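Undergrad: with the input below, show me the fold.
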Amino acid sequence: MRPINGDDVIQAVAQCTAALRAAVGRDWKAVPAGGLEWDCHTTAVHIADDLVAYAANLAGRAQDAYVPFELTLDEGTDNAGLLHVIETTGALLAAAVRTAPPGARGFHPYPFRSADAEGFAAMGIVEAVLHTRDMAEGLGIPYEPSDELVTSLLACLFPHVQPGPAPWPTLLWATGRGDLPGRAPVTEWRWRNNLVIPAERLTLTGLRPAAALDLRLGGDGGFEWIASGPYEGTRDAAGMLLKAYEAGVHRPEFGMFALVRHEDGRAVGAMGFHGAPDEDGRVEIGYDLAEAARGNGYATEALRALSAWALARDDVHTLFATIDRDNTASQAVVTRAGWTKVGEDGEGTAYELRR
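TA: Model prediction:
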C-alpha cells in the first residue's frame, strides 16, 4: 500500500472510461447499474458530479458544507460526451489534489467533517471504480481495477476493515457489493477520512496505514520533519498501528497523530493511543518529540488537545499513561496537562486523567 495521489485519479478514471467505451453505443438509460436503483446513465453522471464536487471542496477549502453548485449536462449529450465529462472532472480533481498545499482540507461529512488532498483523491477514485463496476455488471462488460490501487484505497478510506485475501473482493464486500468468506454481509458503510485535532501552535494529524508503513520502514510518512525527527518511538508506534490494521482492530480515531507545527508545517513529534478504549472506557496514550523540538511545551499542548477530544466522547472515561521513573521531562508534561499520579510499579510511574 502507498498514499493516493493525483496521478492515481487520472489513471483510475482513464481505466474506467476505457472499460465503459466497450458499451458506448448502448442505451444507458435503459440498463440498470448492477444492484443500484439507478440506470447506467444516472450512475455515470453521479461519477462526474462526485469528481467535480470533491475538486471544488478541496480547491475552495469548503468548511461547513459542499460548494453550492451541481453538474448539469447539456441537452442531447450522448454516452461518448458523458465519458468526456468524467475524464474532464477527473482531471480537475487530480489538479486540485496536486496543487493543494500540505495540510489543506475541505468539507466532507464522513466521519470528521473534513478530508485532505489524499482523502479527496481516494474518495473520487472509489466512486469511479465502484460505480464503473456497477455499470459494467449491468452492461455485461468486464472491469476490475488493479490490486495495488485497491489495496491503497482500502488502507486510506477503510482503515477499520481488516485486509482480506484479495483486495477487490474485500472492497466490494466492505461497500455492500459482495460476500467475503467468514465475514457477515455489510448492509451499511461509510469510509473514514483521517482525523485532525487543532491545538494552539500544532495540528494533530491522524496517520493512515500507508504513512505508518513508510515511517516504520525508515521514511518520513509524508511529513517534513524538524531536525532529528522522527524519533525512534514514532517509528515503533507506527509499527503498532500497522499490526492493529492487519489484525482488523485498528480504529483510526484511536490511532497515531503527527504533531505538525503551524509556523512552518514541520512535524515535531507524534502522539496517540495504544488502541481503542476497553469496556470500561479506559485508553492508554503515548507520545514522543524529536530532540530538537523539546523544551518548547509542544507535548503538553498536544496532550491537552488530545485529552480534551478523547474525554468529550461517550466511550472514553479514563486516560492513562505509564512513564519511566527516570523520565522526569515526560512526567512534567502529563502533570502540566492536568494528569494525576496514581501509582508506581516495575514498569514505571502511572498517571491518569478522568472525565
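
Undergrad: please count neighbours and contacts with C-alpha atoms only from this point.
TA: OK.

Undergrad: check which element follows the biggest helix by length in the chain along the chain.
TA: Longest helix in the chain, counting residues (DSSP state H): helix 117-139. Using DSSP states H and E, the helix or strand that directly follows helix 117-139 along the chain is helix 147-157.

Undergrad: whichever helix or strand comes after that following helix packs against which elements?
TA: Sequence-wise, the next helix or strand downstream of helix 147-157 (DSSP H and E) is helix 167-174. On a contact count with 3 or more Cα pairs under 8 Å, 6 or more residues apart in numbering; DSSP states H and E, helix 167-174 meets helix 147-157.

Undergrad: so which elements touch the helix it packs on?
TA: On a contact count with 3+ Cα pairs under 8 Å, 6+ apart, helix 147-157 meets helix 117-139, helix 167-174, helix 209-216.

Undergrad: cutoff 6 Å now
TA: Secondary-structure packing of helix 147-157 (3 or more Cα pairs under 6 Å, 6 or more residues apart in numbering; DSSP states H and E): helix 167-174.

Undergrad: distance between the helix it packs on and the chain's centre?
TA: 17 Å (Cα atoms, centre = their mean, to the nearest Å).

Undergrad: tell me the angle of the longest helix of the chain relative to helix 167-174?
TA: 90 degrees (axes from the mean of the first three to the mean of the last three Cα atoms, to 10 degrees).

Undergrad: can you give me the helices for this protein?
TA: Using DSSP H, the helices found in the chain span residues 6-20, 40-59, 79-99, 117-139, 147-157, 167-174, 209-216, 232-247, 298-311, 328-336.

Undergrad: need the ones you listed in TSV (columns: distance to residue 343 and mean neighbour count).
TA: Output for the helices of the chain, formatted as TSV (distance: least, Cα to Cα, whole Å; neighbours: other Cα atoms under 10 Å):
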stretch	distance to residue 343	mean neighbour count
helix 6-20	51	20
helix 40-59	48	23
helix 79-99	49	21
helix 117-139	42	24
helix 147-157	38	21
helix 167-174	44	20
helix 209-216	32	23
helix 232-247	24	20
helix 298-311	20	20
helix 328-336	13	16
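
Undergrad: this one next, for a side-by-side:
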Amino acid sequence: MSDLVTARLVLHPMTGNDAEDVLAGVPGEGARWAPGYPGHGDVNAARRYLDTVARTGDPQPFGNYEVRRQEDGQVVGGVGFHGPADEHGSVAIGYGLVPSARGRGYASEALRELVRFARECGATCVRGDADLDNVASQHVMEAAGMRHVGQDSRVRYFELAWTDAAAVTDAHS
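TA: Reported below is the predicted structural model:
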C-alpha cells in the first residue's frame, strides 16, 4: 500500500512493525517521532490494528495511517478507519495529533485526504464524532466536508455521504 500525500503531509499506512513500536513506546529504526507521540489514541489505534491483523488480516485500505510532516519526516499523529466499510459502505474515522502540531491545519488536511481516499476506495459515507466540548475536533470534521448530523448528552456526530461520483468532486472543491 502506498503513502497518501498532501501538500504538507504524508499519510503512511501503518504496518505490524509500526504498531508494535507504538505499543512499546519506542520508535523503530529510522522513525522520527515528534515529542508526545504516540498518544493514548495512537496506542489504541495500534492495538486495534494488530487485533484486526490477527483476526482477519491486514485491513488496508481501511487501516491506520501515521501522519508525517513532509518538512522533517516527523510522525505528529495518526488518522485512520475504525474498520472496513459496513454493509452500506459506511466507514468510521478517527484522528489525533501531538499538542505541538495542533492549530496548524494538519488534522483537517489529513482528514480531507482520508475522506477523499475512502471515497476512491468505494465508501459511500464517512462518519466521525467528537465530545461536545472538543470544538477543535468538530471544526476539523467540518473543514473536511463532514456535516453535523446529531448529538447526544456527550458527543456530536458528523458524516459525509455521497450519492454519486459528482458529490466527491463537490465535497473536495
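
Undergrad: ok, residue 124 of structure 2 - contacts?
TA: Going by Cα atoms under 6 Å, 6 or more residues apart in numbering, residue 124 of structure 2 touches 89, 90, 161, 162.

Undergrad: trace the first one over to structure 1, please.
TA: Per TM-score structural alignment, the equivalent position to residue 89 of structure 2 in structure 1 is residue 281.

Undergrad: related to what we said a few turns ago, wait, which of the helices of structure 1 is closest to residue 256 of structure 1?
TA: Proximity to residue 256 of structure 1 (Cα to Cα) singles out helix 232-247 among the helices of structure 1, at 7.2 Å.

Undergrad: hmm, what's the outermost residue in structure 2?
TA: Most distant residue from the mean C-alpha position of structure 2: residue 153, 24.6 Å away (Cα atoms, centre = their mean).

Undergrad: tell me how far it lies from residue 133 of structure 2.
TA: Distance check for residue 153 of structure 2 against residue 133 of structure 2: by Cα to Cα, to the nearest Å, it reads 11 Å.

Undergrad: do residue 41 of structure 2 as well
TA: 17 Å.

Undergrad: now swap in residue 156 of structure 2 and tell me
TA: 9 Å.

Undergrad: between these two, which one's more packed in?
TA: residue 156 (19 against 11; other Cα atoms under 10 Å).

Undergrad: contacting residues for the counterpart of that one in structure 1?
TA: Under the alignment (TM-score structural alignment), residue 156 of structure 2 maps onto residue 349 of structure 1. By Cα under 6 Å, 6+ apart, residue 349 of structure 1 lies in contact with 322, 323, 325, 343.

Undergrad: narrow these to those in strands?
TA: 322, 323, 343 (DSSP state E).

Undergrad: follow-up on the earlier one: matching residues in structure 2 for the longest helix of structure 1?
TA: Using TM-score structural alignment, helix 117-139 of structure 1 pairs with nothing in structure 2.

Undergrad: cool, stretch 235-244 of structure 1 as well?
TA: Going by TM-score structural alignment, stretch 235-244 of structure 1 sits over residues 43-52 in structure 2.

Undergrad: and for the matching stretch, what's in contact with it?
TA: Outside stretch 43-52 of structure 2, the residues that reach it (Cα under 6 Å, 6+ apart) are 19, 23.

Undergrad: for residue 165 of structure 2, see how far away the spatially most central residue of structure 2 is.
TA: Central residue of structure 2 (Cα atoms, centre = their mean): residue 79, 2.1 Å from the mean position. Distance, residue 79 of structure 2 to residue 165 of structure 2, by Cα to Cα: 24 Å.

Undergrad: now residue 156 of structure 2
TA: 27 Å.

Undergrad: circling back: and the ones in strands among the contacts of residue 349 of structure 1, which are buried?
TA: With neighbours counted using 16 or more other Cα atoms under 10 Å, those contain these buried positions: 322, 323.

Undergrad: nearest to residue 151 of structure 1, of the ones in strands among the contacts of residue 349 of structure 1?
TA: Closest to residue 151 of structure 1 out of those is residue 322 (35.4 Å), distances taken as Cα to Cα.

Undergrad: what are the contacting residues of stretch 71-78 of structure 2?
TA: 32, 33, 34, 65, 66, 67, 68, 95, 96, 97, 98.

Undergrad: ok, the third one to residue 19 of structure 2 distance?
TA: Read it as residue 34 of structure 2. 16 Å.

Undergrad: tell me the contacts of residue 8 of structure 2?
TA: Neighbours of residue 8 of structure 2 in contact, by Cα under 6 Å, 6+ apart: residue 70.

Undergrad: let's see it at 7 Å
TA: By Cα atoms under 7 Å, 6 or more residues apart in numbering, residue 8 of structure 2 lies in contact with 69, 70.

Undergrad: what is the equivalent residue in structure 1 for it?
TA: Per TM-score structural alignment, residue 8 of structure 2 is aligned with residue 201.

Undergrad: and residue 65 of structure 2, by the same measure?
TA: Match for residue 65 of structure 2 (TM-score structural alignment): residue 257.

Undergrad: look up how far residue 156 of structure 1 lies from its match.
TA: The value you get for residue 257 of structure 1 to residue 156 of structure 1, if Cα to Cα is used, is 15 Å.

Undergrad: same thing with residue 122 of structure 1?
TA: 7 Å.

Undergrad: same check, this time on residue 266 of structure 1
TA: Applying Cα to Cα, the value for residue 266 of structure 1 to residue 156 of structure 1 is 22 Å.

Undergrad: what's the closest of the contacts of residue 349 of structure 1 to residue 249 of structure 1?
TA: Once Cα to Cα is applied, the member of those that ends up nearest residue 249 of structure 1 is residue 322, at 22.3 Å.
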